[in-house]
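Undergrad: Just a sequence and a predicted model for now, questions to come.
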Amino acid sequence: MNYAVSVPSGVALEELPTYVHLARAFAREGVEVNFTLMGDGNMHWATALAEQPGVRTYHVRHEHCALAMAMGYSIASGKVGVASVTCGPGLTQLSTALATAAQARVPVVVFSGDTPINASFYNQRIDQGPVVTATGAHHIACTSMKRMLEFVREAFYVARTERRPVVLSVPYDMQKQKLPAPHDYVPSTDYVPDTGPVAPHPAYVEKAVDAIASARRVVVIAGRGVLRSGAQSQCEELADLCGGMLATTLPERGMFDHHPFGIGIAGGFSRDIGKELFAQADLVVAVGASLHHFTVDGGTLFPQARVLQIDAHPVGLKNGRKVADLFLEADAKLGLGAVIAGLKERGIAPSDWRTPELARRIAEEPADSTEFEIEPATLDPREAVLALDRVIPKDWEIVSGSGHCSYFHAQMRGRRPEHFHTIREFGAIGNGLCYAIGVAVARPDSQVVLIDGDGGFMMHAQELETARRHGLKLLLCILNDGAFGSEIHKLRADGLDDSGAIFGRGDLGRIAEGFGLRGSVVTDVGQIEALIEPFKAADVAELWDIHISDRVTSPTMRKAHPKKH
């Protein structure tokens, strides 16, 4: 990697302060974007990084949001995200975002200031290491001037190879000192082993072929590994060979929407028809999918099926459950290719599971057909999402928020997984707007749409100012039930007072206008169709405050929390 870095004219390397050398090292790592909230501990470094050629800096309103934006940037760009905060309270604000990045395996590097080592008193002092490591992130205390640049390389190496967040804590006063014996920086990419994709073992390919050949109801579940290895067509070929169904994990939703036997998401977000077909399966082939608790719907999704996992890094026990009965350790594309070749050599015939009537049901039946009484001046969230799905172009980037409403917009159809962005592992709401900003920065030539709930959106509504200041034209579709949706449905299911989780719908459109953006309140699906063209013609972000009924409960919630009274 060959990146030009800035050095002041006529100034020798030996004369530059350490914070400049650290900024140059980040630039050498290929960093193009930094999300930051400045304070004493990071302002010199952040300013120096902004001066490096090709580096863009986005100034945010909350430290948590800086890291969440870096996470959104990372999942959309495939690069290491970078954020920066000051020491003490700046760092402690990151705990939720760090835990989320650690559990979701998002590679990010945080440059954090740290307490000046020569200060007898500093009112932002805290032992930062335990705060960071408690979240599952990797912490590097940069207290050696001689090794300062090695710390940067270690941070990016760990982020890249372990896919986890890393925090560099650099004491404020050390940043201003001269770096002893500065040298040309060698980036971490020069040390990452190039081992190539994992090839399958022939004996285990044979076991996989035996399992598939003897099954009559096969469902292939594609996970992140399929997208990374480019194995979509192999998944489809395998399903076609055995007359099986195709499904995906949540992040890859939409991959098989074009296929007549693509049944959608596997897990708690499965459509009604998907649950029905999973219940009939006698073999599930999980490809590049870890089979998380939610993917298997707590172990209830396919009770009669054996499981074959094809994965470069298979794990036998996850979330307290046995993952699979058979394993084929291999890259998704190579593993599937070998299995398909073995099946063709045997000449297996497809099962009779597929029928024209079944294809019709998959194409036409709603994800959830349960009926609810909708209160006046509100929309059924399922109808609202169908209207959004009709008007939003299929190639726009969709950022999926968390919370109860996330089930509904996960059912949008005909959208490629490359245009769908979600981080759901830690169960934290409040990140949607930040992720959307990160995705917009990573894909400046694409239109980004956030679909989130009102409770999560209001947690960091101040970042509307960040979007306005940096000229990011987002479309924010807020499904507003005037409450914390998950909590009201859980309280109601238990027969308890739900008033503590209700705060009213208000007018979120006016909030957007207060930040210099455009906003509208939506109480009729016809408004959604009328709003899309004006949004396309405008030059600023826009918020659609979509008032939805609080009586519609998602299938996931109904199953997990059945009414007791």
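TA: Received, thanks.
Undergrad: rest of the way, CA atoms for contacts and neighbours
TA: Noted.
Undergrad: Burial check on T355, number of neighbours?
TA: 10 (other Cα atoms under 10 Å).
Undergrad: Could you double-check that A359 lies in contact with F261?
TA: Yes. Contact status for A359 versus F261: in contact at 6.1 Å, counting by Cα atoms under 8 Å.
Undergrad: In terms of packing, which of the two has more residues around it?
TA: The residue with more neighbours, out of A359 and F261, is F261; 26 against 15, by other Cα under 10 Å.
Undergrad: Show me the strands in the stretch 201-350 of the chain, by range?
TA: Ranges of strands within the stretch 201-350 of the chain are 218-222, 245-248, 262-265, 283-287, 306-311, 317-318, 321-322, 326-329, based on DSSP state E, counting those that start in this stretch.
Undergrad: need those in TSV with mean neighbour count, can you?
TA: Output for the strands of the stretch 201-350 of the chain, formatted as TSV (neighbours: other Cα atoms under 10 Å):
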stretch	mean neighbour count
strand 218-222	28
strand 245-248	29
strand 262-265	27
strand 283-287	27
strand 306-311	24
strand 317-318	12
strand 321-322	13
strand 326-329	22
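Undergrad: Which of those strands sits closest to N123?
TA: strand 317-318 (42.8 Å; Cα to Cα).
Undergrad: Take this one as well and set it beside the first:
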Amino acid sequence: MTSTAVNDGKSMKASDLFVAALEAEGVEYIFAVPGEENLDFLESLRTSSIELVLTRHEQGAGFMAATYGRLTGKAGVCMATLGPGATNFATPAAYAHLGGMPLIMITGQKPIKKSKQGQFQIIDVVGLFDPICKMSKQIVHGNTIPSLVREAFRVAEEERPGAVLLELPEDIAEEETNAPILEPHDRHYAVADDRVLEEASQLICAAKMPLVLVGAGANRKQASIALSKFIEQTQIPFFNTQMGKGVIDERSGLFLGTAALSDGDYVHCAVERADLIINVGHDVVEKPPFFMEEGGKQVIHINYKSAQVDQVYFPQIEVVGDIARSITRLGERLGGKVAVEDEYYRMVRGEIEAHTSELSDDPRFPIIPQRFVADTRKVMGDHDIIALDNGVYKIWYARNYKAYEPNTVLLDNALATMGAGLPSAMMAAKLYPERRVMAICGDGGFMMNSQELETAVRQGMNLVVTILNDNSYGMIRWKQADAGFDDWGLEFNNPDFVQYANSYGATGHRVERTEDLVPTFEAAFKAGGVHLVEVPVDYSENKRVLLDELKEKVCLI
């Protein structure tokens, strides 16, 4: 498209122009905790087509906007004031930056042409965010708004996606401008060179035990379709990273498992035996599921961008370009099924299936992780979405919970921050009201943004929020035990979660028998609205399964 002057050369307020530019980008929502420095922008937003979603903390706004980007591929937008409001965006910015989620943050600022209050609340927000954003800019004139907004969305959404910050000072927001809107246009990514595709196909044909690794960068609709066809055609076994779950249906007989741990798990037996890893959409931001060594296995890197090389990752061949088209063209060159000596892979798959299904019907109470994950899978359909906060339960879900479609398991294995699970689930519930959506949080992570329950209720969301309660920071206790330290310093007390939920207008439930978990979930989803389900959890299985059992594991290499 060509640029059009939506204001037909008429003078308009800069904040009105900013909002019009956002409308031209197709922005549906702005998640915000406004301040006085945002009032011109807020007034412009009032008469626009964009829905303002008022949150109770800037982190909630940022996490919701980042998740919008993750689910749609279009940049989510959030807004805060200067100083303390802006600094509360730091964690969502890092979350989007490391997780590859397109995010636009708009922050206010005092007037820059004439000081009214000295340095009150003023910090260098643009400089602060520069290291954790793809772009961080202050708007210094209304006429630059259309080009800066267009550039912000291009940068945020372009592979690899990430965060962008735009700071709008008070006096700039209220000035007059007649600058034209710059309309967005479709982007098309380059296609990998024929020569490198031929090299990759020859390497695959020469391999005896190739494996496909699916990472977060492949979690795009077209890439998922192309990869599924590639696996079906070539019959090469595959595994995924945590953020690559669901790109290919994990019910496939060629699925080995998820790399939930850095190394030492059963799936790593297959990785160690492989002579070639076809690494699709993964980079070293997400904790690496395998380590390369000089003279060891070969790796084909398939991604939108070239590899970030470090001590654990230095691929021999890089297929750079649109993932879907690269995979499709690579499949065409291979022509059909690839010869794989897969008897060992079948053995590993059997071991993984046996261990991940173990104790899935165990009746103990408090509930153990294996049973909790299995019961969650029973109540969630193919299209339904779980959003996990960060805690040791995330490992159990990565290992034991099979995902059937892309972006139906929302977890963060990049920044791995606590506090994002509830806002992330809220965004999914708002976008997909016809699906079941469940937030799964530890008691520690939930309390970091628990106030957003009020936002969910006010927004009329249908959402189940599950709290796994062990009255401690369970992940760190597990690490503490693994390191041989005494169990000390990580326990706390919690509120009455049922009354806490009810006080916000949600409906609280407390599971008191393991057999009541599935019926409680089903009743909550059937009733609609926001429900909180407190589930006491017994993490003693962490040591037996994730520590002792794996240390005794033997790979039949």
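TA: Structure's in. What do you need? Just so it is clear, the structure is predicted and the values come from calculations on it, not from any experiment.
Undergrad: that older thread, reformat the strands of the stretch 201-350 of structure 1 as a markdown table; add distance to T556 of structure 1.
TA: Formatted as a markdown table, the strands of the stretch 201-350 of structure 1 follow (distance: least, Cα to Cα, whole Å):
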| stretch | distance to T556 of structure 1 |
| --- | --- |
| strand 218-222 | 19 |
| strand 245-248 | 17 |
| strand 262-265 | 13 |
| strand 283-287 | 21 |
| strand 306-311 | 23 |
| strand 317-318 | 21 |
| strand 321-322 | 20 |
| strand 326-329 | 29 |
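Undergrad: Which of those strands sits closest to V5 of structure 1?
TA: Nearest of those (Cα to Cα): strand 306-311, 39.6 Å.
Undergrad: corresponding residues in structure 2 for that closest one?
TA: Residues 298-303 of structure 2 are the counterpart of strand 306-311 of structure 1, counting by TM-score structural alignment.
Undergrad: got the residue ranges for the helices in the stretch 151-300 of structure 1?
TA: Along the stretch 151-300 of structure 1, counting by DSSP state H, counting those that start in this stretch, helices occupy 172-175, 202-213, 224-229, 232-242, 272-280.
Undergrad: quick one on the thing from earlier: for the strands of the stretch 201-350 of structure 1, which one sits closest to E371 of structure 1?
TA: strand 262-265 (21.5 Å).
Undergrad: average offset between the closest one and structure 2?
TA: Its match in structure 2 and strand 262-265 of structure 1 itself, once the structures are fitted together, sit a mean 1.4 Å apart by mean Cα distance after the TM-score superposition for structure 1.
Undergrad: quick check: that strand aligns to which part of structure 2?
TA: The aligned range for strand 262-265 of structure 1 is 255-258, by TM-score structural alignment.
Undergrad: can you list the residues that contact the matching stretch?
TA: With Cα atoms under 8 Å, 6 or more residues apart in numbering as the test, stretch 255-258 of structure 2 has contacts from 237-242, 245, 250, 267, 345, 348-349, 352, 398-399.
Undergrad: One more: stretch 228-244 of structure 2?
TA: Against stretch 228-244 of structure 2 from outside (Cα under 8 Å, 6+ apart): 210-219, 247-249, 254-260, 267, 282, 286, 289, 327-328, 331, 334, 336-338, 340, 345, 398, 406, 410-413.
Undergrad: For those residues, which PyMOL command selects only the ones that are buried?
TA: Buried members of these can be picked out in PyMOL with the line below, counting by 16 or more other Cα atoms under 10 Å:
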select buried, resi 210+211+212+213+214+215+216+217+218+219+247+248+249+254+255+256+257+258+259+260+267+282+286+289+327+328+331+334+338+340+345+398+406+410+411+412+413
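Undergrad: just to revisit the earlier point, now do the match of strand 262-265 of structure 1: distance to the chain's middle.
TA: Mean-position distance between stretch 255-258 of structure 2 and its chain equals 20 Å (Cα atoms, centre = their mean, to the nearest Å).
Undergrad: same check, this time on stretch 252-272 of structure 1
TA: 18 Å.
Undergrad: Identify the residues contacting the nearest residue to I348 of structure 1 once chain neighbours are set aside.
TA: Closest residue to I348 of structure 1 apart from its sequence neighbours, by Cα to Cα, 6 or more residues apart in numbering: A213 at 6.5 Å. Neighbouring residues of A213 of structure 1 by Cα under 8 Å, 6+ apart: C242, L343, I348.
Undergrad: Lovely, talk soon.
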